[in-house]
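[1] Sequence and predicted model, in that order:
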Amino acid sequence: MSSDYAPPDSPLDVIHADHEILIVNKPSGLLSVPGKGPHLADCLIMRVQVAFPQALLIHRLDRDTSGVMVFALTRHAQRHIGLQFEKRMTKKTYVARVWGMIEPKTGTVDLPLIVDWENRPLQKVCHETGKSAQTDWRVLRGDATESRVRLMPKTGRSHQLRVHMLSLGHAILGDPFYAVGEAREYDRLMLHSEELRLRHPDGGEGVKFRAKAPF
């Protein structure tokens, strides 16, 4: 990744900001946090802190995934929402374009995941030592070449959606790690965090934030 990191030079896309939280639409190709070395310093948290110096990290999206991310603007909000992620109280919805036609139209992938140490940062299914991971999916539309799906992860494992779709035989289009052949030949990973639901740290009211997929 270090040699080909060319993050997009797009302005910060703020969806919502109040006294406790900041919601941003992350572009594909931008790291959530800095990588190792000065060449990987440009990232979303650094850009956010230019405009919101008090912003604190709560969660991450993969470099190649776009969409809704929440940042805390107070320590209270960071603890409050961090606990919601830890206890799986947040609801995340993604949109993806995947290779081929998926049948049936809905289902759940329940396969444990672990890092593939010899091929890091890749992940793999492992029933012996993997951590529990579940993803609900629903086909929105499709044809013989590709399907557009809505993905609702119940857990938040690294590369979970990528590996779970691959396990069905339908790699996410443009995936530099798991797609092969024509499925890989796209200008970006076709995976977008479309909606995030959580409890607001000031009062606990349920709120949701959305960003339309750019593909």
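    Great, that's in hand.

[2] make it CA atoms for all contacts and neighbour counts henceforth
    Noted.

[3] residue ranges for the strands of this structure, please.
    Shown for the chain, the strands assigned by DSSP state E span residues 14-17, 21-26, 66-72, 91-99, 106-110, 113-115, 123-125, 134-142, 146-153, 191-199, 206-210.

[4] Let me know which of the ones you listed is tucked in deepest.
    strand 66-72 (a mean of 25; mean count of other Cα atoms under 10 Å).

[5] Run the chain-centre distance for that strand.
    Taking Cα atoms, centre = their mean, to the nearest Å, the mean C-alpha location of strand 66-72 is offset from the chain mean by 9 Å.

[6] Put this next to the first one:
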Amino acid sequence: MRGRAKPPPAPLPQRDGIDPVRVRLPEDPEGRWATVGDHLRARFAGAVGAERVDAMFAEGRFVSVRGPVSADEPYAAGRYLWFHRDFAPEEPVPFQVGIVHRDAHLVVADKPHFLATTPRGRHVTETAVARLRRELDMPALQPAHRLDRLTAGLVLFVVRPEERGAYQTLFRDRLVRKEYEAVAPYDPGLVLPRTVRSRIVKERGVVAAREEPGEPNSETRIELLEHRAGLGRYRLLPATGRTHQLRVHMNGLGLPLVDDPVYPVVEAEGDADDWSRPLQLLARLLKFTDPVTGEPRRFESGLRLSAWPER
């Protein structure tokens, strides 16, 4: 059986560092849609409404490889269309994305707290990948992995799309040494270092992940680097990458990270970010053998956690 043909390149450029949406018109054995407009009105009625779809047609927002598409064009299954979605206003994150390293293959960025890595939910243009595409004029730039929005530190971006899979495989196969730094309460009665293994479950629509009985699916080594004034500075070495893993494991030990808005108690949802209280978690180090060049790579963040100032 033949596979589906590869989609043609998008005829629209990026807007604000975001790719256009691609739509493939599906098969219609029941003959529900006589025109392109019939299908798109039905498809996006719940998201933006039929009137908005008609307005986008009038504005020439829907295009094919041959140019703008009109609402009354005959429906043709398998045809590709593109459009730019409307971006809701976003509050700019008032911190810069630092560049730790840049070459022909990689851009290693120091992502600030509060900035999402990739578009998701209400964070679209205010994301690290969108910013870097705009600021570096690199529209093909793609992340090899993700870092939580509230976590600061190193994120690896791939310059050439054809090489992205090789770098993503490094993270999938746990061939990258990742070190994090965190500030949390100090407990003199807790024996460290130790390795925590547990089963973490994260449900869609629920802010906090939780630990539950069962076969472990997460593992973190926790080391105390130093302590003072009731706080400790910790090195966290995750062997797996579950959502909120480090925050969940530290909270499970009775050491919730300083200024964590979720653990141990979820703060009121919908509140604006408090730029003065960043989560005290930093992706400090990435170390691996480059799958493209074969050379050893080691990158270290230039950021510091505000709850642990230099003396």
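    It's in. Only a predicted model underlies this, so the values are computations on that prediction, with no experimental measurement involved.

[7] follow-up on the earlier one: so can I have TSV of the strands of the first structure showing distance to Val50 of the first structure?
    Compiled in TSV, the strands of the first structure are given as follows (distance: least, Cα to Cα, whole Å):
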stretch	distance to Val50 of the first structure
strand 14-17	13
strand 21-26	13
strand 66-72	13
strand 91-99	27
strand 106-110	40
strand 113-115	34
strand 123-125	33
strand 134-142	35
strand 146-153	31
strand 191-199	23
strand 206-210	22
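
[8] Out of these, the one nearest His159 of the first structure is which?
    Among the strands of the first structure, strand 123-125 comes nearest to His159 of the first structure, with 6.5 Å by Cα to Cα.

[9] superposed on the second structure, where does the closest one end up, distance-wise?
    Superposing on the second structure places strand 123-125 of the first structure at an average distance of 0.7 Å from its equivalents, by mean Cα distance after the TM-score superposition for the first structure.

[10] so where in the second structure does that strand end up aligned?
    Under TM-score structural alignment, strand 123-125 of the first structure corresponds to residues 209-211 of the second structure.

[11] distance of the residue most central in space within the first structure from Leu168 of the first structure?
    Most central in the first structure under Cα atoms, centre = their mean is Leu61, positioned 4.1 Å from the mean C-alpha point. Distance of Leu61 of the first structure to Leu168 of the first structure, computed by Cα to Cα, to the nearest Å: 22 Å.

[12] what's the average per-residue distance for the lengthiest helix in the first structure once overlaid on the second structure?
    In the first structure, with assignment by DSSP state H, the single longest helix is helix 75-86. Aligned to the second structure and superposed, helix 75-86 of the first structure gives a mean residue distance of 1.3 Å (mean Cα distance after the TM-score superposition for the first structure).

[13] Show residues contacting that helix.
    20-21, 56-59, 71-72, 90, 198-202 (Cα atoms under 8 Å, 6 or more residues apart in numbering).

[14] Kindly recompute the last result at 10 Å.
    For helix 75-86 of the first structure, the external contacting residues (Cα atoms under 10 Å, 6 or more residues apart in numbering) are 19-21, 54-59, 70-72, 74, 87-91, 155-156, 198-202, 204.

[15] and if you look at stretch 196-208 of the first structure?
    By Cα under 10 Å, 6+ apart, the list of residues contacting stretch 196-208 of the first structure reads 19-21, 23, 67-70, 72, 74, 76-81, 84-85, 88-94, 195, 209-211.
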